[in-house]
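Asker: Below: sequence and its predicted model.
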Amino acid sequence: YLPAGTWIDYNRGDVYEGNQTINYEVNDEDWTDVPMFVKQGAIMPMQQPQNYVGESAVKTVYLDTFASEDNTSFTHYDDDGKSFDYENETYLKQKMTTSKTADGMTFTVGAKEGSYQADTENYIVKLHGNAAESVQVNGADSKLYDDLSALENADGSGYAVSSDIYGAVT
């Protein structure tokens, strides 16, 4: 059963309207295709896999973003993971908000809160469902890169446009 809203099959890209029960076939031999549904409006943080917490510094956080007409938000939180220093505001909080209109999508990164100096150097925001013709960062036009790899290796901000199982992506 999918509750109210629009739901995206994260692994296949199919879109379902909520308030209904759906039948979904899975491979009962190895269960490698168990579904994960993402509600329209979600912002999902991702990072490179690690074998254990703290194996390596997390330099880049990827944000799979499925904007909706409603403003939706996510608060990125980080601390040292070892001490109780977060009780004295030694943490990092940063609110991220997204929405879409007929004219395009917005993604806003709020001010940092707390005094923790995280290892994160970059956010790669994947705006699914949109192939941008231009992107502005802090009110200035952003540089267009040929692809995600070029963007990941760039100094500073920019954007790339491509497609994935959800359609267009910026």
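Answerer: Yes, it's here.
Asker: Please count neighbours and contacts with C-alpha atoms only from this point.
Answerer: Fine.
Asker: Quick one: neighbours of Gly78, just the number.
Answerer: Just to correct that, residue 78 is Asp rather than Gly. Residues near Asp78, counting by other Cα atoms under 10 Å, number 18.
Asker: now do Thr108
Answerer: Thr108, neighbours per other Cα under 10 Å, totals 13.
Asker: where's it, which helix or strand?
Answerer: Per DSSP states H and E: Thr108 is located in strand 104-109.
Asker: Pull out the buried residues from that strand.
Answerer: Using 16 or more other Cα atoms under 10 Å as the test for burial, strand 104-109 gives Met105, Phe107, Val109.
Asker: structure B:
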Amino acid sequence: MLPDTPLTDLKVLELGQLIAGPYCGQVLADFGADVIKIEPPGKGDAMRQWGEADANGEPLWWNVIGRNKKSLTLDLRQPRGQAILRDLAVEADILIENFRPGTMEKWGLGYDDLARRNPGLIMVRVTGFGQDGPYASRAGFAAVCEAMGGLRYLSGYPDRAPVRVGISLGDTLAGVHGA
């Protein structure tokens, strides 16, 4: 934890995968929040395998998005992992998740369930299309959202299909807005 930072007294549980949710956690951690990243058993967050490796063989993406965080492996698909998360959520100020809508509720970890034991808990839900509405069940990957928003149309060349911008702008913008 960083000393003398604005969010030093906050405890955050980060359940997100890939970029959008973890980027939200990264911003909070950069400002001093105590962020515990919950990772699935096995390989952990997919960002541990993405992109170029540094001199130590670790992916650069993980070095960025995992910085200033503690990691804990929990299988949230299993009752034991769910029970441990419920206990952790009692002490947390914020919980970040970026699963498809309904996933947390399916596991008995929705806001209503967690708030019964911690009424002050703030749940940040980072999704491409929100928790309800006509597109809520669709995956909200940055590529899709950037295309639907017109960003991909603006990048590239007139004689070819749109190209990806250099970074996952949709994911990082979603993460910063979540923070």
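Answerer: Cool, got the structure. Please read these numbers as outputs of a predicted model, since none were measured by experiment.
Asker: List the TM-score for the superposed pair.
Answerer: Remark: TM-score between the superposed chains equals 0.26 [TM-score structural alignment, normalised by the length of structure 1]; 86 aligned residues with a Cα RMSD of 5.9 Å.
Asker: picking up where we left off before, columns distance to Ser149 of structure 1 on top of the buried residues of strand 104-109 of structure 1, output as TSV?
Answerer: Putting the buried residues of strand 104-109 of structure 1 into TSV (distance: Cα to Cα, whole Å) gives the following:
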residue	distance to Ser149 of structure 1
Met105	22
Phe107	21
Val109	22
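Asker: and of those, the nearest to Asp78 of structure 1?
Answerer: Val109 (15.1 Å; Cα to Cα).
Asker: if I pick that closest one, what's in contact with it?
Answerer: With contact taken as Cα atoms under 8 Å, 6 or more residues apart in numbering, Val109 of structure 1 is in contact with Gln94, Lys95, Met96, Thr97.
Asker: so which of those residues is the most crowded?
Answerer: Busiest of those [other Cα under 10 Å] is Thr97, holding 19 neighbours.
Asker: Quick check: the gap between that residue and Met44 of structure 1.
Answerer: Distance, Thr97 of structure 1 to Met44 of structure 1, using Cα to Cα, to the nearest Å: 12 Å.
Asker: related to what we said a few turns ago, between the contacts of Val109 of structure 1, which is nearest Lys39 of structure 1?
Answerer: Thr97 (15.0 Å).
Asker: And the closest one, how far from Thr65 of structure 1?
Answerer: 10 Å.
Asker: So Gly170 of structure 2 is in contact with Ala147, correct?
Answerer: No - judged on Cα atoms under 8 Å, Gly170 of structure 2 makes no contact with Ala147 at a distance of 9.7 Å.
Asker: what about those two, which has more around it?
Answerer: It is Gly170, of Gly170 of structure 2 and Ala147, that has more neighbours when counted by other Cα under 10 Å, with 22 against 16.
Asker: and that one, what does it touch?
Answerer: If a contact means Cα under 8 Å, 6+ apart, then Gly170 of structure 2 has Ala20, Phe141, Ala142, Ala143, Cys145, Glu146 as its contacts.
Asker: Right, I'll leave it there.
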